[in-house]
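Undergrad: My questions concern the predicted model and sequence given below.
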Amino acid sequence: MASHSVVLLFFIYISLFTSLCFADDPFVSYEFEVSYITASPLGVPQQVIAINGRFPGPTINVTTNNNVVVNVRNKLDEDLLMTWAGIHQRRSSWQDGVLGTNCPIPSKWNWTYQFQVKDQIGSFFYFPSTNFQRASGGYGGFIINNRPIIPIPFATPDGDITIMIGDWFTRNHTALRRALNGGKDLGMPDGVLINGKGPYKYNSTLVPDGIDYETIDVHPGKTYRLRVSNVGVSTSLNFRIQNHNLLLAETEGSYTVQQNYTSLDIHVGQSYSFLVTMDQNASTDYYIVASARFVNESLWQRVTGVAILHYSNSKGKASGPLPDPPNDQYDKTFSMNQARSIRWNVSASGARPNPQGSFRYGSINVTDIYMLKNKPPVTINGKRRTTLSGISFVNPTTPIRLADQFKLKGVYKLDFPHRPITGPPKMESSIINGTYRGFMEIILQNNDTKMQSYHLDGYGFFVVGMDYGEWTENSRGTYNKWDGVARTTTQVFPGAWTAILIFLDNVGVWNLRTENLDTWYLGQETYIKIVNPEASNKTEFPMPDNALFCGALSKMQKPQDISSATSIMGNQSKLLSSLVMMICAVISIFY
């Protein structure tokens, strides 16, 4: 009788774990130890921020609707927050990793992020959002794959390659921060890195000996998906591969109309997927180039990253001059026309079975309009600051979302103006009051002389128009209301405007910022607050149990047991995941 009970109990457990094995939304866990290492990407030893001893950090690779758990151990000597740029943390700005919504992770502490990549696909990256730390590294790729039942709109590539490009300084982030605090410009970067490495020695005058460069190995005749992100400080980069076409297929969560480019301008914070076929002969290797844009090229020659594309049957090293960048010194519309040519593939499925274009954003009535104008840096109260619409944002010591949770007054102002203020610029903790399920139009007007990129956390927005000059009401006649691409970061050319449309269906407090680190650090940002009038856990998750407290609520923070290397949540998640995977492997033998 006892043996029958044991058998019955065994089958009950097997049934339970079978349901876990075939559950729709599995958990995927990562451990991140963020620390300093010494590296010499440009031949000069310097302090670099690494994750698990690696620079760049590991690529997070998940599938639509996965629950992602990232336990972050802060081994830096200062506070840290990790943000997941472009990942729409549905219903949970608590996990966003920016100062307006989260208290920073103190030095020597750990904190566990948990969020779901709900109804999302695409190519993104993560990075540290505080203290100018991204200028020293700490970044890595973030891939969200289609579920197996949702087809991708192209043949399955033979390989998937993540490429991080970005300008780089041999001064670390603390030195760059001091320069900005002292009212100085950062000046010209010292180079461009590709996957954390310096340039291949294509020019003996510009590139010294002993620099480690990136090599990407490929096989002839194969097609690879290259996911390229500009993770730099402030420089737009032109990306190209010698003698190879770049077939653009996706950007920041949207499949695009597939078009060939010989090169593409990738602005700070932006990510693209290219399909590249290895259709050249193997007489030599080929150059991969990322070079500075919208600058005096003769002065900025050193701000060029060069890697090597190596065919498995290559006969020799890459040779000759680098492939030319766009020749548009006197044609400022070339890059803008290239940006306008990027269109949404409205017939392809995204994260859901229905086509991407079924949203029909062009037929929705706009309920709120904001004109956000930036200008060159100004002096406010004796400090050099940057502004949006005349306001330089000051992060409150108590995060906005935490202040709301505990009904604290006077932490911030819900009064960000619809139009730029006419008086002198000011420093305020002023944010935008968004309407839940409203449809907002934002016009980004760049009255500076430098390119800016703007990003909105928690959302993808529709890029519907851009042009030079001042935006007017008549500019709406030029909007693309059918297949403007949906993305998370858009460029705004100097002396020009870009218009975006956003459906405000994600409750929370979400950061709207420039991705250029120097102008972001000096105040060019704000937040959009979206509240569901009917409080519900279905539209916003409750405050997590492991929430950190700071500012006016710092007395609520309990000491952390420093001897504990990982959080209880992280250990439990790893244990459960390991157990489920082991049992699933056994079950799969019988199914």
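TA: Yep, it's here.

Undergrad: all contacts plus neighbour counts: C-alpha atoms, from now on.
TA: OK.

Undergrad: what's the next secondary structure element after the longest strand seen in the chain?
TA: In the chain, assigned by DSSP state E, the strand with the most residues is strand 27-39. Downstream of strand 27-39, the first helix or strand assigned by DSSP states H and E is strand 46-51.

Undergrad: about what we covered before: so which bits of the longest strand of the chain are buried?
TA: Neighbour counts using 16 or more other CA atoms under 10 Å place Phe27, Val28, Ser29, Tyr30, Glu31, Phe32, Glu33, Val34, Ser35, Tyr36, Ala39 of strand 27-39 among the buried residues.

Undergrad: separation between Pro425 and Tyr527?
TA: Using CA to CA, to the nearest Å, we find Pro425 at a distance of 18 Å from Tyr527.

Undergrad: So for these two, which residue has more residues nearby?
TA: When Pro425 is set against Tyr527 and neighbours are counted by other CA atoms under 10 Å, the residue ahead is Tyr527, at 25 against 20.

Undergrad: Distance-wise, check the more buried one relative to Pro396.
TA: 12 Å.

Undergrad: what touches both of the two?
TA: Taking CA atoms under 8 Å, 6 or more residues apart in numbering as the criterion, Tyr527 and Pro396 both touch Gly100.

Undergrad: Comparison target, given below:
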Amino acid sequence: MRRPSSFHLRLLCLLSCLLLQLLDGSLGEDPFAYFDWEVSYVSASPLGVKQKVIGINRQFPGPILNVTTNWNVVVNIRNNLDEPFLVTWSGLQQRKNSWQDGVLGTNCPIPAGWNWTYEFQVKDQIGSFFYLPSVGFQRAGGGYGGIIINNRDVIPLPFGTPDGDITIFISDWYTKDYKDLKKTLEDGNDLGNPDGILFNGLGPYRYNDSIPDGIIYERINVEPGRTYRFRVHNVGISTSLNFRIQNHNLLLVETEGSYTVQQNYTNMDLHVGQSYSFLVTMDQNASTDYYIVASARFADASTRERLIGVAILHYSNSQGPASGPLPDGPDEGDTYFSMNQARSIRWNVSASAARPNPQGSFRYGQITVTDVYVLLNRPAELINGQLRTTLNGISYIAPSTPLKLAQLFNVPGVYKLDFPNHMMNRPAKVDTSIINGTYKGFMEIIFQNNDTTVQSYHLDGYAFFVVGMDFGTWTENSRGIYNKWDGVARSTVQVFPGAWTAILVYLDNVGIWNLRAGNLDSWYLGQEVYISVVNPEDSNKTELPVPDNAIFCGALSSLQKEQSHKFRFSKAPSMTCSSKMILFWLLLAWFGIWS
């Protein structure tokens, strides 16, 4: 046997140490997933009119962020727009980390031409979510995409493994540029009706002569006899949409991170910002295509006829196009149908989610409520000569210094912890007033909708329990109809006109979290508030520190470091599996040479 030289021995030692570090990192830590996104304008013609939309990596919609629960996610954003930009992760419960929430209350926007890197952990979550722009009216121009958080291998799905996974974005759409739509609102005018309904950023299939020639439509390719998971998101501006597939049942299995009691539906209403997962089995005659439809709800007859999006379900051995009339949805004005459908969605309390314990072990109905907020929404009104929307008579205005930075650096006068828990007998006003939440308190929030249209509301950082909804005005006696056992846990809920919806939320996630209208026009005009949740004790349950790449603006602009916009991962990317295998075989070869 040849004796290795001192150089070879040092090289062997180095390779061995590298292998040990790789093994330790792969077995002892949660994995890191890295994404590099360029945000820019791209040209599209979804309804036959060429327009400028917001793309990510030149895709509209943007790429899907597909990760597994407990993974660490690092997303570098390069802002190549001509204005500041932020992306928020709708529905992700970033534990103790509202610094990464991507809304103006917690982050300075990324200036045009800058990079900024988000880093967060998808801790103890599974399910279907999406990301979206949060600055100005940018969501009306695109910039959205899907988020899939998969179960770890040790946690079984409460249904058979699907044969495929399909993400669908449905949305109302205007052919006007999003900046023009924003100006329309700022000038005190209504947006008017949308120009169409999109499927995955594409226009409708030409199911009749009312659809112009040349429209590019979405086609979903499937194999006969197989079952697919359809993740459907309403990423629109303000229109509730009914989703259905011709001759196919929709087996509801999950919504916004919660497995549901499995029920079949022929159609499902999705309100703005909501997400659902359905299992759909390809059990029909495979010799033809089928219509997939998303149509506007609660609109007048002429509007309903125009606001129909159509995609195609294409069996691999199909011999012909879809035929016959579009599948019927519910009576378009029947809010009772939609409310009863929403009430039928229940939490699957026997299924495990991100952890191997049953979800039902959280007995929310047995926890004492510590705070009650009745949030009243009214139609937009003039305040100081400007059209504004309000909650409890307050129209939120974002300060130039984000709330989170102002809180950390004790900047005076940025906000007030005095948001009222009910409608006050005083004129409506524009203010930066936020809710002082009690850490580990159990908050009851009632959304009372005195407007004439369906509104939806979203809470960052949490999943809340939807415990009740009904028409009329909420009173304390309304608690008698609450579902205190298996109300579904989700992050976005609808409130019908002239009705109320009640939710319960356990405030165990420290940070400053955004509660906003899902309807983009209502959000932009002031219908939002933040909830500040502070742990009074000095412990490891306090929020994570300010990230070292934080952008400073407003009263703290002088703290901005020149280099902070440069792209830099906070941790070196982990070696790929193939790289590890190469290193492993190099070591084996080494031992073979000297043995």
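TA: Good, I have the coordinates. None of these values were measured; they are calculated from a predicted model.

Undergrad: that older thread, mean shift between the longest strand of structure 1 and structure 2?
TA: Strand 27-39 of structure 1, aligned to structure 2 and superposed, deviates on average by 0.6 Å (mean CA distance after the TM-score superposition for structure 1).

Undergrad: which stretches of the stretch 101-250 of structure 2 form strands?
TA: For the stretch 101-250 of structure 2, the strands defined by DSSP state E, counting those that start in this stretch cover 115-121, 127-133, 145-150, 164-173, 196-199, 219-222, 227-234, 241-245, 250-255.

Undergrad: Take the ones you listed and write them to CSV, including distance to Asn70 of structure 2 and mean neighbour count.
TA: CSV is the format used below for the strands of the stretch 101-250 of structure 2 (distance: least, CA to CA, whole Å; neighbours: other CA atoms under 10 Å):
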stretch, distance to Asn70 of structure 2, mean neighbour count
strand 115-121, 6, 21
strand 127-133, 13, 24
strand 145-150, 9, 22
strand 164-173, 21, 21
strand 196-199, 31, 26
strand 219-222, 31, 16
strand 227-234, 21, 23
strand 241-245, 31, 23
strand 250-255, 19, 23
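
Undergrad: In CSV, list the ones you listed along with distance to Tyr290 of structure 2.
TA: Formatted as CSV, those follow (distance: least, CA to CA, whole Å):
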stretch, distance to Tyr290 of structure 2
strand 115-121, 39
strand 127-133, 25
strand 145-150, 24
strand 164-173, 16
strand 196-199, 15
strand 219-222, 10
strand 227-234, 15
strand 241-245, 7
strand 250-255, 14
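
Undergrad: Per the alignment, Gly55 of structure 2 pairs with which residue of structure 1?
TA: When structure 1 is aligned by TM-score structural alignment, Gly55 of structure 2 is paired with Ala50.

Undergrad: how close does its match sit to Lys108 of structure 1?
TA: 15 Å.

Undergrad: what do you get for Cys21 of structure 1?
TA: In terms of CA to CA, Cys21 of structure 1 sits 36 Å off from Lys108 of structure 1.

Undergrad: again, but for Phe461 of structure 1
TA: Distance check for Phe461 of structure 1 against Lys108 of structure 1: by CA to CA, it reads 37 Å.

Undergrad: Have a look at the two and say which one is more surrounded.
TA: Phe461 (24 against 19).

Undergrad: Could you list which residues are in contact with that one?
TA: Neighbouring residues of Phe461 of structure 1 by CA under 8 Å, 6+ apart: Ala486, Arg487, Thr488, Ile500, Leu501, Ile502, Phe503.

Undergrad: Can you report how many residues lie near Leu583 of structure 2?
TA: Around Leu583 of structure 2 there are 17 residues (other CA under 10 Å).

Undergrad: Gln557 of structure 1 maps to what in structure 2?
TA: Using TM-score structural alignment, Gln557 of structure 1 sits opposite Gln560 in structure 2.

Undergrad: which residues sit in contact with its match?
TA: With CA under 8 Å, 6+ apart, Gln560 of structure 2 has these contacts: Ile551, Phe552, Cys553.

Undergrad: which of those has the most neighbours?
TA: Counting neighbours by other CA under 10 Å, Ile551 leads the contacts of Gln560 of structure 2 with 21 neighbours.

Undergrad: what's the matching residue for that residue over in structure 1?
TA: Under the alignment (TM-score structural alignment), Ile551 of structure 2 maps onto Leu548.

Undergrad: swap in Ser395 of structure 2?
TA: Match for Ser395 of structure 2 (TM-score structural alignment): Ser392.

Undergrad: tell me the contacts of that match?
TA: Residues in contact with Ser392 of structure 1 (CA under 8 Å, 6+ apart) are Arg385, Thr386, Pro425, Lys426, Met427, Glu428, Leu522, Gly523, Gln524, Glu525.

Undergrad: which among those residues gets closest to Leu76 of structure 1?
TA: Leu522 (22.6 Å; CA to CA).
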